[in-house]
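Asker: okay, structure incoming, though there's no sequence with it:
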C-alpha cells in the first residue's frame, strides 16, 4: 500500500477531512473533527490508528508491525508499520475500526449531521 491508496481509502469514508494540524508532513484524517488516523506523507512507513484498549494490546502481542502509538496515548492508539507482517487488507480493516470508534462516540447531534452527509 502507498500513501495515495491509504489517503483515497480514508477520504472515501463519510464525513472525513484531511489536514496538517501539527506540521507539514503529518497528515491527519478526521471524522466530524475527531482524529482517527495519521501518517507521515513524506515517509509513509507507518500509520497511527485509534484502537479499543484491550484489542490494542492483543494486536501488539500478535503482530510485530503493531506497536504502542508513537506520540499518542499508548492505551488508545497503535502505530502500525506498513508492509511488514500485517496485510494491507488487515490495516484497512483496522482503519475502519478506528473510524467506527470515533463515530460511535460522537454526540447524538454530530451523528445526525454525519448521517445527512
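Answerer: Thanks, I have the structure now. None of these values were measured; they are calculated from a predicted model.

Asker: switch to C-alpha atoms for all contacts and neighbour counts from now on
Answerer: Noted.

Asker: now do the helices in the protein.
Answerer: Using DSSP state H, the helices of the chain run over 3-11, 53-62, 88-105, 108-115.

Asker: against that first model, consider the following:
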C-alpha cells in the first residue's frame, strides 16, 4: 500500500487480496494459504530466469497467464528483499 496510487480490493472473495494500480492488478495474495503465496506480473524472460533460479519458490502463475505471471512461495529460499523487489517490478510493469 506504500506504492503510489495502490489500492486494495477483494474481488475474488475474502480469502484473497488484490492490489491494483490504475485499476489493474499487480499483486494477488492468498491470505489463508500456508505458506503464504502471492502472484506478481513479470517480464516473460525474467519470469523464466527466476523460475530456473528458484524452482521451489518461483512457479508459473497459478490461475494466471503463465507467460506474464509468477506465483511466489514465501519461505522457500527467497529473502524478504527479493520478494519486495518482485512486487515493485510487478507494480512498475502494470503502472506504465
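Answerer: Thanks, I have it. Predicted model, so just to flag it, every value in this text is computed and none were measured.

Asker: and the TM-score between them?
Answerer: Overlay of the two chains. TM-score (TM-score structural alignment, normalised by the length of structure 2): 0.94; 94 aligned residues with a Cα RMSD of 0.9 Å.

Asker: related to what we said a few turns ago, mean neighbour count and distance to residue 81 of structure 1 added to the helices of structure 1, as a markdown table?
Answerer: Shown next, in a markdown table, are the helices of structure 1 (neighbours: other Cα atoms under 10 Å; distance: least, Cα to Cα, whole Å):
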| stretch | mean neighbour count | distance to residue 81 of structure 1 |
| --- | --- | --- |
| helix 3-11 | 15 | 13 |
| helix 53-62 | 14 | 11 |
| helix 88-105 | 16 | 9 |
| helix 108-115 | 12 | 30 |
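
Asker: leaving out chain neighbours, which residue sits closest to the most centrally placed residue in structure 2?
Answerer: For structure 2, the residue nearest the mean C-alpha position is residue 40 (2.2 Å; Cα atoms, centre = their mean). Closest residue in space to residue 40 of structure 2, ignoring its immediate chain neighbours: residue 27 at 5.1 Å, by Cα to Cα, 6 or more residues apart in numbering.

Asker: residue 60 of structure 1 now?
Answerer: Closest residue to residue 60 of structure 1 apart from its sequence neighbours, by Cα to Cα, 6+ apart: residue 66 at 4.9 Å.

Asker: tell me the counterpart of the one you found in structure 2.
Answerer: Aligned against structure 2 by TM-score structural alignment, residue 66 of structure 1 finds its counterpart in residue 58.

Asker: list the contacts of that match.
Answerer: The contact partners of residue 58 of structure 2, by Cα atoms under 8 Å, 6 or more residues apart in numbering, come to 50, 51, 70, 71, 72, 73.

Asker: what lines up with the third one in structure 1?
Answerer: Read it as residue 70 of structure 2. By TM-score structural alignment, residue 70 of structure 2 lines up with residue 78 in structure 1.

Asker: ok, back up a step: any idea how many residues pack against the residue nearest to residue 40 of structure 2?
Answerer: 23 (other Cα atoms under 10 Å).
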